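Trainee: need the 3D shape of this:
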Amino acid sequence: MNTLRVLEGRERYELIHLIAEGGMGTVFKARKIGVAGFEKVVAIKMMRNKFSDSEAYVRNFISEAKLVANLIHENIVQIYHLDRFNDVYYFVIEYVDGVSLYEFIDFHAKLKKRTPLDLAIFIAARVARGLAYAHSRRGPDGKPLGIVHCDVCPHNILINTEGVPKITDFGIARITSKSAAERHVSGKLAFMAPEQARLEEVDFRADLYALGIVLFYMVSGKMARDVTLPPNEQLALARENRIDWTLLPEELPEEVADMLRRMLATDPGERYSDTALLARDLEYFIYKDGYGPTIVTLADYMRRLMPGRFGIEPAGPETIGDSDRTVVITPQ
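Mentor: Here you go, the predicted model:
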């Protein structure tokens, strides 16, 4: 039985099944077991063993946990605990029972449909509120931390069964005070702001740009740039801010098109001066005539749209790697 050291009394974690697996880390659905039959479903993000000797990767992994630990907002996935076993770090995070925004958009594409405009704006507004919270955080000295997510994209936006959008994976988030020597191109090229692609200093407005590409994707069902090109050509498009505006639906309201043009401006100075202002404009569009979409509206829509996918749990513990048993993380 595989074990990891847990420092929280007699608690233990049972890894139920693999959620996602990337090049440098894995995420598992897990069950936290406490005293007197206490249980809580969580997720565990774990470093791959082969990166445990990489000082830079370990530093980034720990930085993500520390950075997000104090970001407590309904639209941000919460981190609960950081620990390590045999020099392999892992952290325990909020488990989001639902789908990623990428799955949500892709499901529409397979049905040859587009995301309903009011729901697309609602999702973008909720993400903007989460980002506004992160962007506005201050340190113990009262000075702004200058947090920038740097990887806002549909894969990093989750929607739970209650219809609440949540931002996740602050793995490459940065503080804007980083020196030029510490900057490197990281993130999804398809959603990257021009200044980020050019290795220039970035601030919260890079996240506004990325959210603009996400909103473009939702309302059009198409990517704003050609994602079939080789990475170097996609990087060039990002640096030049090439946007195919002809892909937007002709019936798209001008107010929404105006917001997109502002979010996707080449010059960061022409974008929104505050993330909360963007959230307000998005919310005004969907609520200005009275009642608009809520998390209940979104949850009900997803259940109707994806009855065979939404809210269905695996029948039991799934195989993790080459193992045919549930892995348990226990104190030693």
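Trainee: from here on, contacts and neighbour counts on C-alpha atoms
Mentor: OK.
Trainee: what residue of the protein is the furthest out?
Mentor: For the chain, the largest distance from the centre (Cα atoms, centre = their mean) belongs to A36, which lies 34.6 Å off.
Trainee: doesn't it lie inside a strand?
Mentor: No. According to DSSP: H, G, I helix; E, B strand; the rest coil, A36 belongs to no strand; its state is helix.
Trainee: which ones are touching it?
Mentor: For A36, the contact set (Cα atoms under 8 Å, 6 or more residues apart in numbering) is empty.
Trainee: how much space separates it from R242?
Mentor: In this view, A36 and R242 are 58 Å apart by Cα to Cα, to the nearest Å.
Trainee: likewise for I175?
Mentor: Going from I175 to R242 by Cα to Cα gives 27 Å.
Trainee: same question for A210.
Mentor: According to Cα to Cα, A210 stands 14 Å off from R242.
Trainee: with neighbour numbers in mind, choose between those two.
Mentor: A210 (25 against 16; other Cα atoms under 10 Å).
Trainee: and the helix or strand containing that one, how far out from the chain's middle?
Mentor: Using DSSP states H and E, A210 falls within helix 204-220. Taking Cα atoms, centre = their mean, to the nearest Å, the mean C-alpha location of helix 204-220 is offset from the chain mean by 13 Å.
Trainee: now do stretch 65-74
Mentor: 13 Å.
Trainee: same question for stretch 245-262.
Mentor: With Cα atoms, centre = their mean, you get 24 Å for stretch 245-262.
Trainee: can you give me the buried ones in that stretch?
Mentor: Across stretch 245-262, burial judged by 16 or more other Cα atoms under 10 Å covers 247-248, 256, 259-262.
Trainee: what about I44, is that helix, strand or coil?
Mentor: Classified using three-state DSSP, I44 is strand.
Trainee: if I look at it, how far off is R84?
Mentor: 12 Å.
Trainee: my guess is N75 meets G130, correct?
Mentor: Yes. If you go by Cα atoms under 8 Å, N75 and G130 touch, sitting 4.9 Å apart.
Trainee: what touches both of those two?
Mentor: By Cα under 8 Å, 6+ apart, the residues touching both N75 and G130 are 166-167.
Trainee: what is the burial count for E182?
Mentor: 7.
Trainee: tell me the contacts of it?
Mentor: Taking Cα under 8 Å, 6+ apart as the definition, E182 has no contacts.
Trainee: skipping its backbone neighbours, what lies nearest A69 in space?
Mentor: I79 (5.2 Å; Cα to Cα, 6 or more residues apart in numbering).
Trainee: spit out the contact partners of the residue positioned nearest the centre of the chain.
Mentor: Nearest to the mean C-alpha position of the chain, by Cα atoms, centre = their mean, lies N156 at 2.4 Å. Counting by Cα under 8 Å, 6+ apart, N156 touches 100-101, 167-169.
Trainee: follow-up on the earlier one: so can I have TSV of the buried residues of stretch 245-262 showing distance to S54?
Mentor: Below are those laid out as TSV (distance: Cα to Cα, whole Å):
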residue	distance to S54
L247	43
L248	44
V256	45
M259	42
L260	40
R261	41
R262	40
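Trainee: one more, so I can put them side by side:
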Amino acid sequence: MKWTTDEFTGKRFGKYEVLCRLAVGGMAEIFLGFARAGPFVGRPVVIKRILNEQREDPNALQMLLDEAKMTATLSHQNVAQVMDLENDAEDVLLVIEFITGANVEEIVEAYTARQEPVPLGFAISVIREAAQGLGHAHQHKSARGEPQPIVHRDVTPRNVMVDFDGNTKVLDFGIARAKGSERRTQAGMVRGTTAYMSPEQAIGKELDPRSDLFSLGTIFHELLTGKRLFYKGNPGQEMAAVYEGEIPIPSQVNRRVPRALDSVVMRMLERKLDKRYQNATELIRDLSLAAGSTAWTRERCAELTKERFAARQKDIEKLVARIPQRSPSYPEVRTIVTRGPISKQQLNDDDSAAARTMIGGQPLGDRRPPPQPPTDPYREVATDPGRPVMAPPKPATPPPSAPLTAGLKSNELFDDEDEAPQATRIIPGSSMRSMPKVSEAPTDPRRPSIPRESQQNLRRPTPTPTPPPQAASKLPLFFAAVIALVIGGAGGAFVIKRMQPTQAPSAMVKLSLDTDRPATVFLGKMTLGTTPVAVFVQSGKHQLELQEASGARRTLQVDLSATEPETKLVVALDSLPQLP
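Mentor: Coordinates of the predicted model:
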């Protein structure tokens, strides 16, 4: 991973500017950048941008949105925090906090290059804090407070990172899924890194938090032994090794590993779910008891990370130095707190625009009481029953916005004096004045008055005669019979279609293949290995290609049933058709 400026430096995605590109994968590309506006202005962040060719795929887009939605609900010191999500017509961006450090895979490679084992205390500290982060996700609750555990499903050394402060964080919940959420993985498709899958994940079963603990146990085993546990260089063989491969005891590979840690690691790697750790809390408890004082502190972990990746730390500092200190759209405001007038000595040339801190709209040095708002005579009369009733003063001339009825007598708007509203009276202790009824509201004096008899006639609509109902036409008997025959035939066809057998669902099954002479087996572009091979593949019909050492190529058709967990084949190469 390069931490230097490149051709992407200075490129902008929305309100974010790129410092460099860190990586690119099959679905998204990762950038280091910073925000030019918003609440995170000037702060370095990691920008995950979905590739243009993947934006047309609704599943890929929805996976990124699901990752943002789920991770945004997680707030823990051992989980990388999602900060922002932008989804517009041009780009889809997931903004994550920037963690300065190295992932576990890079740390192991650094020690392997020197032919040194990873320190035992460092490995224990990393696994314990990673378990705390996963445990927080496993204890996730829905908005209603109901348990809704989030399963990561891709716990690998690349997704566990140690920063320069010694903190361990779990990254990339890209294929995580909460319990009860919609399943977006197609049937028969297994997502995740095969060498770090759990046995139930390798064969496509439903997962729970115990699957993440198995994956974390694989990382722990490799940190203690310094060797890859299930890595074969082939996805099918790796899934077979996860499902039934031998798991050596760590102390038999590395004698420095205490026996107490053996039991913890081997229980994490139990293939039977009921014998594995049921939750992260149990794991953290046993790991702390087995480790004792062997586990490193965060300060010591920070020293290791800084020592091994000192050059990276300098490169990151150079990149971050390119971020502007302040945004032009957010000018700096300096505040001087004082209890008296500011002297000229307190101000320099740059502070000419500074102002004293204000309290209640006045400077601290001014002790005059703030001006009182104007009193409302209506409010005084209504809220103080002990004072005499006072009406508000009337203006000498009506304001420009006065109604058209200003200056007229009340009975001039009505035909009878009885219909005129009574004078409004303010009652002490009351919070509002009596209002006329809606039916007594005055009418517009500019309109001519209508006698009551005419008004009553207007209110009574003239009844309109309704035409007599027409006789309904009768449906011919033979036409009804034809419709019944058509409906009956369609129903019979539907029943026949429902009675047809449905296609069996696909699943991951085991294929064991051996030949009379060694041959390399290919499934499409994927190499399954050299016979004998035992791999997990999707059920259904497949065409295998077998290539001998002489270069001769032959083809083999196999039909793997989803109901049979394993299919064993022993074939003679000469009996297979040869490819040109």
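Trainee: give me the TM-score for this pair.
Mentor: After superposition, the two chains reach a TM-score (TM-score structural alignment, normalised by the length of structure 1) of 0.86; 309 aligned residues with a Cα RMSD of 2.5 Å.
Trainee: on that earlier part again, ok, so of the buried residues of stretch 245-262 of structure 1, who is nearest L4 of structure 1?
Mentor: When these are compared for distance to L4 of structure 1 (Cα to Cα), L260 comes out closest, at 46.3 Å.
Trainee: give me the nearest residue to that closest one, chain neighbours excluded.
Mentor: In space, and not counting its chain neighbours, L260 of structure 1 is closest to G212: 5.8 Å by Cα to Cα, 6+ apart.
Trainee: any idea what the one you found aligns with in structure 2?
Mentor: In structure 2, the residue matched to G212 of structure 1 (TM-score structural alignment) is G217.
Trainee: give the next helix or strand downstream of the helix holding A210 of structure 1.
Mentor: Defined by DSSP H and E, the subsequent element after helix 204-220 of structure 1 is helix 231-240.
Trainee: and that next one, how far from structure 2 on average?
Mentor: Here helix 231-240 of structure 1, set against structure 2 after superposition, deviates by a mean of 1.8 Å using mean Cα distance after the TM-score superposition for structure 1.
Trainee: residue range for that helix in structure 2?
Mentor: For helix 231-240 of structure 1, the aligned range in structure 2 is residues 235-244, judged by TM-score structural alignment.
Trainee: can you list contacts of the matching stretch?
Mentor: 194-200, 202, 230-232, 271, 510, 528-529, 533-537.
Trainee: hmm, back to that, who has more neighbours, I44 and R84 of structure 1?
Mentor: Taking neighbours as other Cα under 10 Å, I44 of structure 1 and R84 compare with I44 leading, 26 against 15.
Trainee: wait, what's in contact with the closest residue to that one other than its chain neighbours?
Mentor: Counting by Cα to Cα, 6+ apart, V92 is the residue found nearest to I44 of structure 1 once chain neighbours are left out, at 4.6 Å. By Cα under 8 Å, 6+ apart, the contact list for V92 of structure 1 reads 42-45, 79-82.
Trainee: return the residue of structure 2 aligned against the residue nearest to A69 of structure 1.
Mentor: Match for I79 of structure 1 (TM-score structural alignment): V82.
Trainee: over to N156 of structure 1?
Mentor: Under the pairing rule here (TM-score structural alignment), the equivalent of N156 of structure 1 within structure 2 is N159.
Trainee: then V256 of structure 1?
Mentor: Using TM-score structural alignment, V256 of structure 1 sits opposite L261 in structure 2.
Trainee: quick check: its match touching A290?
Mentor: Yes. Using Cα under 8 Å, L261 of structure 2 is in contact with A290, at 5.9 Å.
Trainee: just the buried residues of stretch 245-262 of structure 1 now: which is nearest R5 of structure 1?
Mentor: L260 (47.5 Å).
Trainee: surely that closest one touches M218?
Mentor: No. Using Cα under 8 Å, L260 of structure 1 and M218 do not qualify as a contacting pair, with a distance of 11.8 Å.
Trainee: quick revisit: count the residues that sit near the residue nearest to A69 of structure 1.
Mentor: Counted with other Cα under 10 Å, I79 of structure 1 comes out at 25.
Trainee: that one touches E64, doesn't it?
Mentor: No. Here I79 of structure 1 lies out of contact with E64, judged by Cα under 8 Å, at a distance of 9.3 Å.
Trainee: burial count for the aligned partner of L64 of structure 2 in structure 1?
Mentor: For L64 of structure 2, the aligned position in structure 1 is occupied by F61, per TM-score structural alignment. By other Cα under 10 Å, 23 other residues sit near F61 of structure 1.
Trainee: quick one: the strands in structure 1?
Mentor: 12-21, 25-33, 39-47, 79-85, 88-94, 98-100, 147-148, 157-160, 165-167, 174-175, 327-329 (DSSP state E).
Trainee: list of residues touching the fourth one?
Mentor: The contact list for strand 79-85 of structure 1, computed with Cα under 8 Å, 6+ apart, reads 4-7, 62, 65, 68-69, 89-94.
Trainee: what segments of the stretch 451-580 of structure 2 are helices?
Mentor: 452-459, 477-499 (DSSP state H, counting those that start in this stretch).
Trainee: for those, which one sits closest to R144 of structure 2?
Mentor: Per Cα to Cα, nearest to R144 of structure 2 of those: helix 477-499, 39.9 Å.
Trainee: structure 1: matching residues for that closest one?
Mentor: Against structure 1, there is no aligned range for helix 477-499 of structure 2 (TM-score structural alignment).
Trainee: stretch 271-281 of structure 2 now?
Mentor: Going by TM-score structural alignment: stretch 271-281 of structure 2 matches residues 266-276.
Trainee: give the buried residues for the matching stretch.
Mentor: Residues 266, 268, 271-272, 275-276 are the ones in stretch 266-276 of structure 1 that count as buried (16+ other Cα under 10 Å).
Trainee: tell me the one of these nearest T294 of structure 1?
Mentor: A276 (18.4 Å).
Trainee: wait, that closest one sits on G130?
Mentor: No. Using Cα under 8 Å, A276 of structure 1 makes no contact with G130, being 9.4 Å away.
Trainee: buried ones in stretch 53-62 of structure 1?
Mentor: Within stretch 53-62 of structure 1, the residues scored as buried using 16+ other Cα under 10 Å are 58, 60-62.
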